[in-house]
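> everything below, folded, please.
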Amino acid sequence: MQYKDYYKTLGVSRTASQEEIKRAYRKLARKYHPDVSKEPNAEARFKEINEANEVLKDPEKRATYDALGSGWRAGDDFRPPPGGWGDFDFKTGGASGDYSDFFSSIFGRAFRPEGRGAGRQRGQDQTITLAIDLEDSHQGATRQIKVDLPATGSNGQSSARSRTLNVRIPAGVTQGRQIRLAGQGLPGRNGGPAGDLYLEIAFKPHRLFTPDGRDIQLRLPVAPWEAALGATVQVPTLGGSVNLKIPPGSQSGRKLRLKGRGLPGTPPGDEIVQLEIVIPPAETEAARDLYRRMAEQLPFDPRAQLGV
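This next block holds a predicted model:
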């Protein structure tokens, strides 16, 4: 089997802090989550990222992984040494099919350090990405989601535990925020309480709006005469269409603000409207004649500021 460099997978150094590992994982998970990513290899990369995070976020597993040494390179032929790893006492059992053979050879069986298995232990917290629509954040929503978490049966065999949960999405939740579901993480050991499940919010791509914190951004096409003379036009918002006044003499790229038309909160976000002047096509002789007359009658040189 091939050695996997989990530090390289997350793009962090071997001396990275737990906070640095957490930030790197969140950034990559948002980029490659299959529900939101446009990358061709998103699903495979997302599994690699989750596997690396599963090891490096846990100090106990990270220490076991680090004990392999730093002389390995990703892709090197790897054979686990006989007799287990360090001082860990392994029970029988297999690994979840979601993990690689490399992971399974080290962590695929439930383990506990000598002398520490008798007490009650709280289950691990788990974090998964929840992709939602902007409208869910604007209005608040209840969504039904299916989650698969690793579990160990009474015979020690590892498997995936599938559950369906009803999740309330609060109005105004922003990208990167987490929703905590108490007791929905991994089960505890020896009668200990279950961990928590954290749902990290990611927004699905929207056909009109781009989120920026609580603000949302919109590129608004306008005609040349609307920009030159000024106009009042209808603009879409998450709460419905509203009128927007375009000041005379507006240029492409000018940004106008609709106060309070972003995501709700205290204070609510705004909608930032960026004007984009669209030139009518000159597909008829009448249209071309109009452009010729404009060129003759309007003393305008768009390159004058270049000094050429």
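
> going forward, measure contacts and count neighbours with C-alpha atoms only.
Noted.

> now do the helices in the stretch 51-200 of the chain.
Using DSSP state H, counting those that start in this stretch, the helices of the stretch 51-200 of the chain run over 59-66, 101-107, 134-139.

> now do the second one: distance to the chain's middle.
What it means is helix 101-107. Centre-to-centre, helix 101-107 and its host chain are 27 Å apart (C-alpha atoms, centre = their mean, to the nearest Å).

> give the buried residues for that helix.
Under the neighbour-count criterion of 16 or more other C-alpha atoms under 10 Å, helix 101-107 has 101-103, 105-107 buried.

> which residues touch stretch 293-303?
Stretch 293-303 has contacts (C-alpha atoms under 8 Å, 6 or more residues apart in numbering) with no other residue.

> and the residue nearest to P247 when sequence neighbours are not counted, how many neighbours does it have?
Excluding the flanking residues, the one nearest P247 by C-alpha to C-alpha, 6 or more residues apart in numbering is G230, at 4.8 Å. G230 has 15 neighbours, counted by other C-alpha atoms under 10 Å.

> quick one more, to check against the first:
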Amino acid sequence: MKYKDYYQTLNVERNASQEDVKRSYRKLARKYHPDVSKLPDAEDQFKELGEAYDVLGDPEKRAAYDRMGSEWRNGEDFEPPPNWDEGFEFRGAGNDAGGQPDFHDIFERMFGGAHGAHTRQRPANARGEDHHAKVLIDLEDSYRGAQRSISLQVPVMDAQGHVSLETRTLNVTIPKGIRAGQHLRLSGQGGAGTTPGTAGDLYLEVAFREHPRFQVDGRDVSLELPVAPWEAALGAQIAVPTPDGSVEMTVPAGSAGGRRLRLKGKGVPASPPGDLYVILNIVLPPADSDSAKAAYGAMQQAFNFDPRAHFYR
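Sure thing, here's the model as predicted:
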């Protein structure tokens, strides 16, 4: 997607107050309104202004926009940083799965069209809005369950109309078997209601941190296991690491590189549990000594083997 510099569109500085943003938008909107302006691109300019103000005019959307990155230039190819929304607490509907949207779609989907919701007058005893946030956990926490302290950043606006992020910390129970994409509900931790007992709920969408060893696909987990050529050829008993400790696995004789071996029920301990897939990676010992070179020479003599026998057919 192309980066759109909404501050440039509205002709305001990045530290502008919300009132400054509103004032500049109104001024430019009058200038480019299609019913008033004679400029050939007035309608397009007016639409760009509306899109920019939809984001920067809402403190929450503005904070999310700033969080995505401020070092990009207008029109440059842009990808949001990985997990840019981790720990960012927002109002309204959750972020559903889908393709790569543009900025406008990101905010519409993240905040559920919540623009201006904070200005509406609520009836007495109205329930507070539900809040949402994405949190990253370790894969091991899903295998064992855990108690974790998490920090969330909430957009707030000060008396001068400047937007900043305020941090709050919560203690959360991670249930055993939770999968990526599932939600944890924290009752009463959302937006404030008109009375203490009517606060909204906080929904935490769970995702796994990138793991140096394991890959996760729903309930199933996989890893690449290095094996020596003789272990693959002759078979072996090998200790295989899992997120919940190591287990013994039989490598069948005659295994080829890339073979997938399944450890049933050793994936995420959901209901039902997933499986753990072990992909064999045959690692050749280095020929870095005279004895090692002699061993490779003996192997060459012992085998009538052409690795490209069928390659050129």
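
> before we move on, the earlier item: between the buried residues of helix 101-107 of structure 1, which is nearest N190 of structure 1?
Within the buried residues of helix 101-107 of structure 1, proximity to N190 of structure 1 (C-alpha to C-alpha) peaks at F107, which comes in at 19.3 Å.

> what distance do you get for the closest one to E51 of structure 1?
11 Å (C-alpha to C-alpha, to the nearest Å).

> ditto for S104 of structure 1
Distance, S104 of structure 1 to E51 of structure 1, by C-alpha to C-alpha: 11 Å.

> which residues touch the aligned partner of G181 of structure 2 in structure 1?
Under the alignment (TM-score structural alignment), G181 of structure 2 pairs with G176 of structure 1. Counting by C-alpha under 8 Å, 6+ apart, G176 of structure 1 touches 200-202.

> who wins for neighbours among the residues you listed?
Highest neighbour count within these: A202, with 24 neighbours (other C-alpha under 10 Å).

> tell me the SS of the residue lying closest to L220 of structure 1 once chain neighbours are set aside?
Leaving aside its chain neighbours, L220 of structure 1 sits nearest to L275 (5.0 Å; criterion: C-alpha to C-alpha, 6+ apart). Here L275 of structure 1 is strand, with the state taken from DSSP: H, G, I helix; E, B strand; the rest coil.

> and the residue most central in space within structure 2, how close does it get to P226 of structure 2?
In structure 2, the centroid-proximal residue (C-alpha atoms, centre = their mean) is N83; its distance is 3.8 Å. Distance, N83 of structure 2 to P226 of structure 2, by C-alpha to C-alpha: 30 Å.

> now R219 of structure 2
For R219 of structure 2 relative to P226 of structure 2 (C-alpha to C-alpha), the value is 23 Å.

> so between these two, which is more surrounded?
Using other C-alpha under 10 Å as the criterion, R219 of structure 2 and P226 rank with R219 on top: 21 against 15.

> my read is that that one contacts S271, right?
No - proximity of R219 of structure 2 to S271 does not meet the contact threshold set by C-alpha atoms under 8 Å, at 9.2 Å.

> L290 of structure 1 belongs to a helix?
Yes - judged by three-state DSSP, L290 of structure 1 forms part of a helix.

> okay, the equivalent of it over in structure 2 and A236 of structure 2: tell me how far apart.
Alignment note: L290 of structure 1 maps to A295 in structure 2; criterion TM-score structural alignment. Per C-alpha to C-alpha, A295 of structure 2 is found 21 Å from A236 of structure 2.

> do G297 of structure 2 as well
Here the criterion is C-alpha to C-alpha. By it, G297 of structure 2 lies 24 Å from A236 of structure 2.

> out of these two, which sits in the busier spot?
With neighbours defined as other C-alpha under 10 Å, G297 of structure 2 and A236 compare such that A236 has more, 16 against 11.

> just to revisit the earlier point, ok, the residue nearest to L220 of structure 1 - how many residues close by?
L275 of structure 1: 21 neighbours (other C-alpha under 10 Å).

> for the one 4 residues further on, same thing?
Using other C-alpha under 10 Å, I279 of structure 1 is surrounded by 11 other residues.

> contacts only, for the counterpart of A236 of structure 2 in structure 1.
Matched by TM-score structural alignment, A236 of structure 2 corresponds to A231 in structure 1. A231 of structure 1 makes contacts with 245-248, as judged by C-alpha under 8 Å, 6+ apart.

> now Q237 of structure 2
So, once contact is read as C-alpha under 8 Å, 6+ apart, Q237 of structure 2 ends up touching 248-251.

> farthest pair in the residues you listed?
E248 and V251 (9.8 Å).

> between the two, which is the more surrounded one?
Per other C-alpha under 10 Å, whichever of E248 of structure 2 and V251 has more neighbours is V251, with 19 against 11.

> hang on, that one packs against G235?
Yes - in this structure, V251 of structure 2 is within contact of G235 by C-alpha under 8 Å, at 5.2 Å.

> need the overlap of contacts for those two.
By C-alpha under 8 Å, 6+ apart, V251 of structure 2 and G235 have no common neighbours.

> not counting sequence-adjacent ones, nearest residue to R45 of structure 1?
Y32 is the one closest to R45 of structure 1 (C-alpha to C-alpha, 6+ apart), at 6.6 Å.

> repeat for D101 of structure 1
Closest to D101 of structure 1 by C-alpha to C-alpha, 6+ apart is M1, at 6.9 Å.

> could you report the neighbour count for A298 of structure 2?
A298 of structure 2: 11 neighbours (other C-alpha under 10 Å).

> what about it, distance to P285 of structure 2?
Distance of A298 of structure 2 to P285 of structure 2, given as C-alpha to C-alpha: 15 Å.

> now which residue in structure 1 aligns to P286 of structure 2?
In structure 1, P286 of structure 2 lands on P281 (TM-score structural alignment).

> how about its match, what does it touch?
Counting by C-alpha under 8 Å, 6+ apart, P281 of structure 1 has contacts A287.

> quick one: secondary structure of it?
coil.

> and if you look at V247 of structure 2?
Going by three-state DSSP: V247 of structure 2 is strand.

> that one matches what in structure 1?
So, by TM-score structural alignment, V247 of structure 2 is matched to V242.

> may I see the contacts of Q237 of structure 2 arranged in JSON lines, with distance to L170 of structure 2 as well?
JSON lines is the format used below for these (distance: C-alpha to C-alpha, whole Å):
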{"residue": "E248", "distance to L170 of structure 2": "39"}
{"residue": "M249", "distance to L170 of structure 2": "40"}
{"residue": "T250", "distance to L170 of structure 2": "44"}
{"residue": "V251", "distance to L170 of structure 2": "45"}
